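Trainee: output the structure for:
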Amino acid sequence: MTLAVGWALFISALLSSTLLPGGSELALAALVWHQPEMRLSAWAIATAGNVLGSMLTWGMGYGLARWRPLQGPHRRSVAHALGWLHRYGSWALLLAWLPVVGDPLCLLAGWLRCGFWQCTVLILIGKALRYALVVMTASALS
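Mentor: Sure, this is the predicted structure:
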């Protein structure tokens, strides 16, 4: 894997875990399919980028809470994420990899002042497992 490919994968994973749309799973799967010997480093790069993006989203929520207290959620995905956080606490962040509700989970966790390190570890576990599944699937198909 070249340095440029590694950075492209990292940025793809980072952006797809923020409130911006994106799908890093396809980039990771394509890389593993074409270069199966790089699966471990590709998994680590994608996981690191995705967790960093989620923690940036957590930080945005943390910062927003200073200027705008959390009021009733307006979108359905935000309402679901908030319900999960109230019901399961930070443990809901194990599901931060899910489409639609994953990004609001991270944003709201910051907004609700959930602990930084606890959130980081839980997000890391969920996203690492999700990317491991992508890598195993792509490896099996190559």
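Trainee: C-alpha only now, for contacts and for neighbours.
Mentor: Noted.
Trainee: quick one, strands of the chain?
Mentor: Under the criterion DSSP state E, strands are not mapped anywhere in the chain.
Trainee: list the contacts for His80?
Mentor: Taking Cα atoms under 8 Å, 6 or more residues apart in numbering as the criterion, His80 is in contact with Val101.
Trainee: and it, how far from Leu98?
Mentor: 12 Å (Cα to Cα, to the nearest Å).
Trainee: swap in Arg39?
Mentor: 22 Å.
Trainee: neighbours around Ser142, how many?
Mentor: Using other Cα atoms under 10 Å, the number of residues around Ser142 comes to 12.
Trainee: and Ala30, how many neighbours?
Mentor: 16.
Trainee: tell me the spacing between the residue of the chain positioned farthest from its centre and Ser16.
Mentor: The centre of the chain is farthest from one residue, Ser142, which by Cα atoms, centre = their mean lies 25.6 Å away. Applying Cα to Cα, the value for Ser142 to Ser16 is 25 Å.
Trainee: and Gly6, by the same measure?
Mentor: 15 Å.
Trainee: to compare with the earlier structure, here is another sequence to fold:
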Amino acid sequence: MNSFIELGYWGLFLGSFLASTLIPMSADVLLIGTLALGGNPWICLLIATMGNWLGGLTSYWLGRIGKWEWIERWLKVKEEKLLQQKKNIDRYGIWLALFTWLPIAGDLFAIALGFYKVNPWLSAIYMLIGRLGRFLVWIFLYLHFAERFFPHIS
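Mentor: Below you'll find the predicted structure:
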């Protein structure tokens, strides 16, 4: 993580992108680290959101090119299980895209949305809204509590 933080805005973008795939990283830690090193909050918001959103869209499209036969053959998931998951996707549909920012589960939501061919445009918009909201909250918390947790910065 330190390597990404040391790269400044580029590291924030790359790390945020990778964190929204199945690679276990934290875009939140990168955001706070970049802010703590003096990053502009609005530039950090834009960069973290765009990187994380594009990574989520990558997961969506990887799911979209997936085939049922592959899942059954390579992951040993039976058709009944896939049909059950499809019912959940059909039930919650596009609303799952708002939660693709969640750790681990969000990556799976993005892949599932693509795999089950949920509207790509609406998925992209809802993914963007969810991720923007997440980073807005982190930036608000950082700005509100920075002096308490990072006294050397002020």
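Trainee: may I have the TM-score of the superposed chains?
Mentor: Remark: TM-score between the superposed chains equals 0.83 [TM-score structural alignment, normalised by the length of the first structure]; 131 aligned residues with a Cα RMSD of 2.0 Å.
Trainee: Ala29 of the first structure versus the residue farthest from the centre of the first structure, what's the distance?
Mentor: 10 Å.
Trainee: ok, Cys119 of the first structure next?
Mentor: Cys119 of the first structure is 26 Å from Ala29 of the first structure, by Cα to Cα.
Trainee: try His86 of the first structure
Mentor: 34 Å.
Trainee: repeat that for Tyr88 of the first structure.
Mentor: For Tyr88 of the first structure, the distance to Ala29 of the first structure equals 31 Å [Cα to Cα].
Trainee: out of those two, which sits in the more crowded spot?
Mentor: Ala29 (25 against 11).
Trainee: how many residues are close by the nearest residue to that one once chain neighbours are set aside?
Mentor: Distance criterion Cα to Cα, 6 or more residues apart in numbering; nearest residue to Ala29 of the first structure, sequence neighbours excluded, is Ala138 at 5.2 Å. By the criterion of other Cα under 10 Å, Ala138 of the first structure has 20 neighbours.
Trainee: what's the matching residue for Ala138 of the first structure over in the second structure?
Mentor: In the second structure, Ala138 of the first structure lines up with Tyr142, judged by TM-score structural alignment.
Trainee: kindly report the same for Val121 of the first structure.
Mentor: Checking TM-score structural alignment: Val121 of the first structure goes with Ile125.
Trainee: count of neighbours near its match?
Mentor: Ile125 of the second structure has 14 neighbours, counted by other Cα under 10 Å.
Trainee: gap between it and Tyr142 of the second structure?
Mentor: Counting by Cα to Cα, the gap from Ile125 of the second structure to Tyr142 of the second structure is 26 Å.
Trainee: what's Leu101 of the first structure aligned with over in the second structure?
Mentor: You called it Leu, but residue 101 of the first structure is Val. Looks like Val101 of the first structure aligns to Ala105 there (TM-score structural alignment).
Trainee: now the helices for the first structure?
Mentor: 3-16, 24-34, 39-67, 76-88, 102-111, 116-141 (DSSP state H).
Trainee: what's the mean distance for the second one versus the second structure?
Mentor: Think helix 24-34 of the first structure. Superposed on the second structure, helix 24-34 of the first structure shows a mean distance of 1.4 Å to its aligned residues (mean Cα distance after the TM-score superposition for the first structure).
Trainee: now that helix against helix 116-141, angle please.
Mentor: For helix 24-34 of the first structure against helix 116-141, the angle by axes from the mean of the first three to the mean of the last three Cα atoms, to 10 degrees is 40 degrees.
Trainee: neighbouring contacts of helix 24-34 of the first structure?
Mentor: 9, 12-13, 16, 38-39, 42-43, 46, 131, 134-135, 137-139, 141-142.
Trainee: so that helix aligns onto which residues of the second structure?
Mentor: Counting by TM-score structural alignment, helix 24-34 of the first structure corresponds to 27-37 in the second structure.
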